[in-house]
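1. Please work out how this folds:
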Amino acid sequence: MRLLLQTGADATFGLPRGDMMRSRVAVFTDLLTALEDQYEHVTFVDNFADDEMRKPGYWDADRLHLNELGHRRVAARALTALGVPTEPAHA
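-> Alright, predicted model coming up:
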């Protein structure tokens, strides 16, 4: 059995106090990375650090939720991390 852990995409750009949220996500990301390093059955995908997903083309009109293309990119990144060759979506 394999456990897949992922961070959400970074929706903090342009938000008040976005820097505070990014610093908290950094702590969370460090914990998830440590789990991946400690357990061989854990795969971690850091979507928060994916600069490509910060582009407007991946986000819904509310700029809080990913649109279809954004979800396709997250799925492709997960499959790639699990060893299934895929091409990540591009905006």
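
2. only C-alpha atoms for contact and neighbour calcs from this point on.
-> Will do.

3. ok so L5 is a strand residue?
-> Yes. Per DSSP: H, G, I helix; E, B strand; the rest coil, L5 lies within a strand segment.

4. what's the spacing between it and A34?
-> According to CA to CA, to the nearest Å, L5 and A34 sit 12 Å apart.

5. Quick check: buried residues in the helix or strand where R72 lies?
-> When elements are assigned from DSSP states H and E, R72 belongs to helix 68-81. Applying a neighbour-count criterion of 16 or more other CA atoms under 10 Å, one finds 69-74, 76-79 buried in helix 68-81.

6. and the residues you listed, which two are the farthest apart?
-> L69 and L79 (15.3 Å; CA to CA).

7. that older thread, out of the buried residues of helix 68-81, the closest to V25 would be?
-> Using CA to CA, V74 is the member of the buried residues of helix 68-81 that lies nearest V25, at 17.3 Å.

8. ok, now how distant is D30 from V45?
-> Using CA to CA, D30 is found at 12 Å from V45.

9. Please give the structure of this sequence too, so both can be compared:
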Amino acid sequence: MLVASGYVEVNEESDLDEVKAALATAAIEVTEALDEKIVFLIERDQAKEVKAALDHLKDIPGVRTVYLAYYSLECSDEEKDQLLA
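-> I've put the predicted structure just below:
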């Protein structure tokens, strides 16, 4: 299982609930939400799935910025290259 964690900043505090709902729909766990920040946790089986989930974050309406704080790379070199590309 691969893991990525970080937080997103929303444009306005009023966007918080909508963005949290979009994360839940994408099977991205919300571990905390405060003011204009939402801490997330992504767990997937393959690196390309983690990358797709991270790429999706920036396209959610109401998200201003995405910050990646942690990721695990328990995978092959080929999968690492895909994730970091």
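
10. quick one: TM-score?
-> Once superposed, chain against chain, the TM-score is 0.29 (TM-score structural alignment, normalised by the length of the second structure); 47 aligned residues with a CA RMSD of 4.2 Å.

11. who's in contact with the residue positioned nearest the centre of the second structure?
-> By CA atoms, centre = their mean, the second structure has its centre lying nearest to L54, at 4.6 Å. Listed by CA atoms under 8 Å, 6 or more residues apart in numbering, L54 of the second structure has no contact partners.

12. The same query, at a cut-off of 10 Å, please.
-> 4-6, 28, 42, 48, 66-68, 83 (CA atoms under 10 Å, 6 or more residues apart in numbering).

13. buried subset of these?
-> Neighbour-count burial (16+ other CA under 10 Å) applied to the contacts of L54 of the second structure gives 4-6, 28, 42, 48, 66, 83.

14. would you list those in CSV and tack on distance to D77 of the second structure?
-> Output for these, formatted as CSV (distance: CA to CA, whole Å):
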residue, distance to D77 of the second structure
A4, 17
S5, 21
G6, 23
I28, 25
I42, 20
K48, 13
V66, 25
L83, 10
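
15. and of these, the nearest to A22 of the second structure?
-> Distance to A22 of the second structure, by CA to CA, is smallest for I28 among these, at 8.6 Å.

16. more neighbours, D30 and V45 of the first structure?
-> Neighbours per residue (other CA atoms under 10 Å) separate D30 of the first structure from V45, with V45 holding more: 23 against 11.

17. State the distance from the closest residue to that one other than its chain neighbours to Q38 of the first structure.
-> Among residues not flanking V45 of the first structure along the chain, Q6 sits closest, at 4.7 Å (CA to CA, 6 or more residues apart in numbering). Q6 of the first structure sits at a distance of 16 Å from Q38 of the first structure (criterion: CA to CA).

18. Show me which of these two is the more surrounded one.
-> Neighbour totals were compared for Q6 of the first structure and Q38, and Q6 leads with 16 against 10 (other CA under 10 Å).
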